[in-house]
Every structure is written in structure tokens, then in C-alpha cells.
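A.B. asks: Everything below, folded, please.
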Amino acid sequence: MTLLQLKQRSLLGLKELDAEEIIAILDRAAHWEQQETKVQNVLQGKFAANMFFENSTRTRFSFEVAEKRLGAEVLNFSAAVSSVQKGESVYDTVRTLESMGIDVGIIRLKPIGLLAELATKIKVPLINAGDGNNEHPTQALLDLYTMRKQFGAIKGLTVSIIGDILHSRVARSNLYALQKLGATVKFCAPANLQASDLDARYVTMEEALKSDVVMMLRVQLERHESGMLSSAESYREQFGLTVERAATMPDHAIIMHPAPINRNVEIDDELVEHAKSRIFKQMEHGVPVRMAVIERALN
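C.D. replies: Reported below is the predicted structural model:
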């Protein structure tokens, strides 16, 4: 496989994909969602390795279900119980699995830039399952899929993303893709959690709630200890989606969240499964979206 073919099959981020490629993935995900037979052996005999150098529950299980529904053989690798703990480098680990004959690698890791570097050295397609504060492309794709299913199209939508923008790979991937598909993106965040490198307007909480989609980001509670956030209570008071705030949203608007959720911090408990919420639908859509991404990597 040439480097160009590898690049076209890999999914390192949405910043580098054009609108046509993004729509093709969403269309293929719609195909997979409509299949009544749970397991389709389109990737029989192919080996997929889930390489998680950073903890994950939902994303790893979602990829694993997607791989198994496509009929692939699945290898699960966790850094917590691997040679990485003994000092083996990420590159050596990925290279080892490549030499054993995997066909695709799904990778989550912390250091920004490392995945792009690995992609130039590894001869199998790589899929980004979240790299540091950089991108989380499959999360954004399932978010887009959820929005498109709800509204019929993404063009013309206004999407507000609220929370810790500075450290959010979800906000970045969503911003890149939504703008390419013709949506307007607004950010709302505490002053010290805004990202100056991203091209979107920051608005007040009141303004953010006027959008078609209100996407809440997880509060990383460990940031309280570093002093970046004063307390969970004050965050909820200023930037949380409370029942009272949700009542001011347009009737047609929906609530989204990439999960995991801190109930009663960034979003009130009773809103998680509210009629406006699409949070569990997002998780459901993650499987067909990841099936489309894995199939793209291997066909």
C-alpha cells in the first residue's frame, strides 16, 4: 500500500478531510445502521487492534462492537497491563503488532503529534480514537450523524459547544467538520478555558442556549485541584445546563454530550434522558459510524 493510499484510508483527524469525504462516511454509517442482521462478515479474516494508551470505556467498546459486527478478528491492548508500563515505547508497541499481521490499528494516546508521526512509519491504516487535546474524529462524526438524523441536514444549523474548550479534542473535531458542512459554531467557556487558536465566536451562556444544538462538554474535575476551576458548584451555576436554562432553549433544539457525564455539574441529572436529549442516541450512533470508518480503512 502506498503512503497516499494509507493516508486516504487512515483517519487521523477531521481537519484534513473535505466535506465530501465526511458526508461519504455519514452516508455509509446510515447504511450500516439500517442493516437488520447484526453481524456482517465483510471483514472476515481481517485483524483489528484496539491500542489504548489512555483509558477509555465507551470508545473502546464502541470500536470493538463495530469490528465484531463487521466480522473482523479483534485484539484488545491496554497500556495499563502491557510492556509500555515497563518502558516499551508506543512506536515499538505499534510496530510489534504490525509485524504480527494486524490490518488496522485503532489508537488512543496522550501526546499530541505522535499519531501523525506514527502514521508515516507504520504500514497499516491507523484510526484516531482520541489523541491528547488534538482531535477525536469518530466522536465528532457520530455527533454530526446525530445532528443530520435529527434535522435532515447540517448546513444552516447553529451549534453551541459549552465547557472546557481549551482542553477539548471533541470541540476541535466538531468545529472543523461542522464549519466544512456549513454550520455556524459558537463557543461558551470560562475565560481561562477558552482556546485562542480556534476560529469560533465566544458567546454568553444565554446566547449559547438559543442554538439548534447545545453540546455540553465534560468538566474535568481534576482541574479544580490545579485551580483552573473554583468548584463544581460554581461551574454549574455559571456554565451548567440546568433545568431552568434548558427551559429557555428553542422547542426544536436538542441537547448533546460526548460523555462521560458529570451529572449535576455540567448538566442536571434530569436532563440526561430528557425528551430534548440525544446523549444515549449519540452512543448508539457510534457503532455504525465506526463501522463505516473501519470499513473505509480496510476496503
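A.B. asks: C-alpha only now, for contacts and for neighbours.
C.D. replies: Noted.
A.B. asks: need the helices for the chain, in chain order.
C.D. replies: 3-9, 19-34, 58-69, 90-99, 114-119, 137-151, 169-180, 205-208, 222-225, 232-239, 243-246, 279-298 (DSSP state H).
A.B. asks: how about those helices in TSV, adding distance to N192?
C.D. replies: Formatted as TSV, those follow (distance: least, C-alpha to C-alpha, whole Å):
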stretch	distance to N192
helix 3-9	36
helix 19-34	32
helix 58-69	28
helix 90-99	32
helix 114-119	26
helix 137-151	24
helix 169-180	16
helix 205-208	16
helix 222-225	11
helix 232-239	13
helix 243-246	23
helix 279-298	27
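A.B. asks: which residues touch the nearest residue to N264 once chain neighbours are set aside?
C.D. replies: Residue nearest to N264 in three dimensions, not counting chain neighbours: R236, with 7.2 Å by C-alpha to C-alpha, 6 or more residues apart in numbering. If a contact means C-alpha atoms under 8 Å, 6 or more residues apart in numbering, then R236 has T242, N264, V265, E266, I267 as its contacts.
A.B. asks: Tell me the one of these nearest H252?
C.D. replies: T242 (17.7 Å; C-alpha to C-alpha).
A.B. asks: Any figure for the gap between that closest one and H274?
C.D. replies: 12 Å (C-alpha to C-alpha, to the nearest Å).
A.B. asks: higher neighbour count, those two?
C.D. replies: T242 (19 against 14; other C-alpha atoms under 10 Å).
A.B. asks: what number of residues lie near the residue lying closest to the more buried one once chain neighbours are set aside?
C.D. replies: Excluding the flanking residues, the one nearest T242 by C-alpha to C-alpha, 6+ apart is D268, at 5.2 Å. Applying other C-alpha under 10 Å, we find 18 residues neighbouring D268.
A.B. asks: so D268 sits right up against F239, yeah?
C.D. replies: No - in this structure, D268 is not within contact of F239 by C-alpha atoms under 8 Å, at 11.3 Å.
A.B. asks: Make a markdown table out of the contacts of R236 and add distance to M249.
C.D. replies: Listed next are the contacts of R236 as a markdown table, based on distance: C-alpha to C-alpha, whole Å:
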| residue | distance to M249 |
| --- | --- |
| T242 | 11 |
| N264 | 18 |
| V265 | 19 |
| E266 | 16 |
| I267 | 14 |
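A.B. asks: Narrow these to those in strands?
C.D. replies: Among the contacts of R236, no member falls in strands (DSSP state E).
A.B. asks: and those residues, which are buried?
C.D. replies: T242, N264, V265, E266, I267 (16 or more other C-alpha atoms under 10 Å).
A.B. asks: Would you do the same for the sequence below? I want to compare the two.
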Amino acid sequence: MQTELERKWERCKPAHVLTVEDWSVSEIHSILDAAETLSHAPKQFSGRGLFAANLFFEPSTRTKISFEAAEKTLGLDVLPFEADTSSVKKGETLYDTVKTLESIGADVVVIRHSKERYFDELRDKINIPIINGGDGCGHHPTQSFLDLLTIKQEFGQFNGLNIVIAGDIFHSRVARSNLDVLERLGANVYVSGPKEWMSKELMSRYVTMDQAMEMADIMMLLRIQHERHAVKMVAGPGEYHKLYGLTAQREKKMKKHSIIMHPAPINRNVEIADELVECKRSRIFKQMKNGVFVRMAVLKHVLDQHKGGFFQ
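C.D. replies: Next up is the predicted model:
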């Protein structure tokens, strides 16, 4: 007889994990429930005989290493891949690279790529699950899931929470993923930061950083993504921090129960004051810890779908 958790898994149907927009609210809650369960007993499964490949064409610390930790905790063998020493340097296409790994025996691939929606050319041609580890300025689904898990652990639910996403909104795949999913879950989502980094559609959600301090239950800060800017910002780090950052003075005006989040890497004393990174409000390193459990849940889900309940 199936447990309730197993029945929830049955309702989670995406073959790949590419965007949070592909997932219904019930499917998202299923992933969060599974991640929470795994956080209490993370070594209960064995994936011996299965292979994972992590294809990172952009720099990464947290996402890449937490996927490796998740894979190894589940018992998967991780096939080594480094873009700088692969046949990509000889002109091999992304499709041919992924198809090669599938042919060699990879059972799941995690891909981070600078091209937005790189996965559109792969999703109907590759016969193993693809997990999006970030596509340009597009999407970062597992980051959204770990953010959601952190919020749910803190507040128990999402409905009615005031969440301010502050910083380089236009270039952030984290912001793009979270804006949609948080609103679908019932939160009130606002944005803050330089107005030139906002789309016209987002201006109706705009608040200043000083306004955000009085209303936010969650301050979700973003770094400046210099590598995606065609023109470098004019303001220096100190000026940006004063105008748009979470300063020590601003933090004192936050609600008693409010928390600080950040997907990292962190630019200390730019988007957030150095002394706030590990203050009592901060959940930044808790997010990183939750990233392993969420990625275990996602890997387990796609491999259960692909292998017919391998982990049951």
C-alpha cells in the first residue's frame, strides 16, 4: 500500500526539472515535503549502479557542490566532467555532449549554462532526466525550492507573507523563478533596488529599501551580476550599499520576526553589511544546507520517474 508521500510523488509528473513554472503548487509542496523528510534521515536510500553527470559551463560553488553532495548521499556515482577540458573546447555542441553522456551511461544530467533556455533544444531529444542548474538570466528551479523550504521551515506557510526581493532583479534567474512561485503560493512579493534594473511590469511592485524595512517578513537580497551587464554600473560598491543595500542601520528597523535571505555568492558591504551575513536574522547558510536536501529530493524524484521507483 502506498504511503501519502508516495502518492504525492505520483502526482509529480515533470520528466525534467527545468523551470518552477512547469510545476503545480501541489507538486512543489510534494518536493518540499520530501526534502524535509530527507533532512531528518538523509542517508536512507541507495542509488548504487546509477550515474549522474554535472555539466557546469558557468562558475559555481554552492549549486555544483551541493548537487555532488546530494548525489553521493543518495549513493549515485558521479561522472567527472569539466567544460574546460572537454570536447566542448573542440566545438562539440551541447546536444552532442549530453547525448554522449547519455550513451556512456549517465542516468541524470545537471546542467548550468549561460544560454537562456538552453534546455529547449534538449528536452524532447534526450532520454534521461535533465535538471536545470541555472540558465543565463532565465531560471534556477532548485534554488527556488531551497528558498521555499527555508521559508516554510521558518513560517510554516506562505500565504500573506510580505517578501521583498532586492537588488539586480533584471539579470537574476533567482528573482525570475521566485517571483512567479512565491505569488502562486500566496505571498505578497515586492521588488527593490536600482529602477533601471526593473522591467516596466515590475514597477507596480516597487518599494524603496527604507519602505521594505517596515513591511518585509523576508528580505531576499541579490548580488550585482556584473558578468551579465553590458554596461558596468556607475555607482561604486560603497554608494550602492548606501542607496540600495541592507545596511546595519536599516536592519534595526526590520520587524522582530523578519529574516534575511541571499542565494549567494555574497558581496559583503555591497548588497548586505558584513556584520549581517551571520546575524540572528540571517538564514543564508541555512539556505545552503537546505540546498542539499532539496537536490536529493529532486534527484530522487526524477530517477524514480525514469527508473520506475528505483528508490522505493
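A.B. asks: one step back: ok, so of the buried ones among the contacts of R236 of structure 1, who is nearest Q40 of structure 1?
C.D. replies: I267 (37.5 Å).
A.B. asks: The closest one maps to what in structure 2?
C.D. replies: With the correspondence set by TM-score structural alignment, I267 of structure 1 lines up against I272 in structure 2.
A.B. asks: pretty sure that match is touching Q249, no?
C.D. replies: No - in this structure I272 of structure 2 lies outside contact range of Q249 using C-alpha under 8 Å: 11.2 Å.
A.B. asks: what range in structure 2 matches stretch 239-249 of structure 1?
C.D. replies: Going by TM-score structural alignment, stretch 239-249 of structure 1 sits over residues 244-254 in structure 2.
A.B. asks: Could you tell me which residues within the matching stretch count as buried?
C.D. replies: Y244, G245, L246, T247, R250, E251, M254.
A.B. asks: So the residue lying farthest from the centre of structure 1 versus G132 of structure 1, what's the distance?
C.D. replies: No residue in structure 1 sits farther from the centre than K86, which is 29.4 Å out by C-alpha atoms, centre = their mean. From K86 of structure 1 across to G132 of structure 1, the span is 22 Å (C-alpha to C-alpha).
A.B. asks: tell me which of the buried ones among the contacts of R236 of structure 1 is nearest to A119 of structure 1?
C.D. replies: Closest to A119 of structure 1, out of all of the buried ones among the contacts of R236 of structure 1 and judged by C-alpha to C-alpha, is E266, at 35.4 Å.
A.B. asks: what sits against that closest one?
C.D. replies: Contacts of E266 of structure 1 by C-alpha under 8 Å, 6+ apart are G163, M216, L217, R218, V219, Y235, R236, F239, G240, L241.
A.B. asks: Same question for Y235 of structure 1.
C.D. replies: Per C-alpha under 8 Å, 6+ apart, neighbours of Y235 of structure 1: L229, V265, E266.
A.B. asks: of those, which stay in contact in structure 2?
C.D. replies: By both residues aligned by TM-score structural alignment, their matches' C-alpha atoms under 8 Å, these still in contact after alignment to structure 2 are V265, E266.
A.B. asks: Can you tell me which of the contacts of Y235 of structure 1 is nearest E284 of structure 1?
C.D. replies: Checking these one by one against E284 of structure 1 (C-alpha to C-alpha), the nearest turns out to be E266, at 21.6 Å.
A.B. asks: Identify the residue nearest the closest one in space, chain neighbours excluded?
C.D. replies: Nearest to E266 of structure 1 is G240, by C-alpha to C-alpha, 6+ apart, at 4.2 Å.
A.B. asks: I'd like to know how far that neighbour sits from L97 of structure 1.
C.D. replies: Shown here: G240 of structure 1 relative to L97 of structure 1, a distance of 43 Å by C-alpha to C-alpha.
A.B. asks: again, but for D251 of structure 1
C.D. replies: 50 Å.
A.B. asks: Between those two, which has more neighbouring residues?
C.D. replies: Using other C-alpha under 10 Å, the more surrounded residue of D251 of structure 1 and L97 is L97, with 17 against 10.
A.B. asks: Aligned counterpart of that one in structure 2, please.
C.D. replies: By TM-score structural alignment, L97 of structure 1 lines up with L101.
A.B. asks: That match - nearest residue in space that isn't next to it in sequence?
C.D. replies: Nearest residue to L101 of structure 2, sequence neighbours excluded (C-alpha to C-alpha, 6+ apart): A53, at 7.5 Å.
A.B. asks: Could I get the contacting residues of the one you found?
C.D. replies: V78, L79, P80, F81, L101, A106, V108, V109, V110.
A.B. asks: Just tell me what the residue farthest from the centre of structure 1 corresponds to in structure 2.
C.D. replies: Using TM-score structural alignment, K86 of structure 1 pairs with K90 in structure 2.
A.B. asks: T184 of structure 1: neighbouring residues, count only.
C.D. replies: So T184 of structure 1, with other C-alpha under 10 Å, has 19 neighbours.
A.B. asks: The counterpart of it in structure 2: what's it in contact with?
C.D. replies: Under the alignment (TM-score structural alignment), T184 of structure 1 pairs with N188 of structure 2. When contacts are counted by C-alpha under 8 Å, 6+ apart, N188 of structure 2 touches N159, G160, L161, N162, I163, L182.
A.B. asks: The fifth one corresponds to which position in structure 1?
C.D. replies: Taking TM-score structural alignment as the criterion, the aligned counterpart of I163 of structure 2 in structure 1 is V159.
A.B. asks: Dead centre of structure 1: give me the residue that sits there.
C.D. replies: Q139 (1.9 Å).
A.B. asks: list the contacts for that one?
C.D. replies: V170, P258, G286.
A.B. asks: Aligned to it, what sits in structure 2?
C.D. replies: In structure 2, the residue paired with Q139 of structure 1 according to TM-score structural alignment is Q143.
A.B. asks: And that match, how far from K64 of structure 2?
C.D. replies: For Q143 of structure 2, the distance to K64 of structure 2 - C-alpha to C-alpha - is 12 Å.
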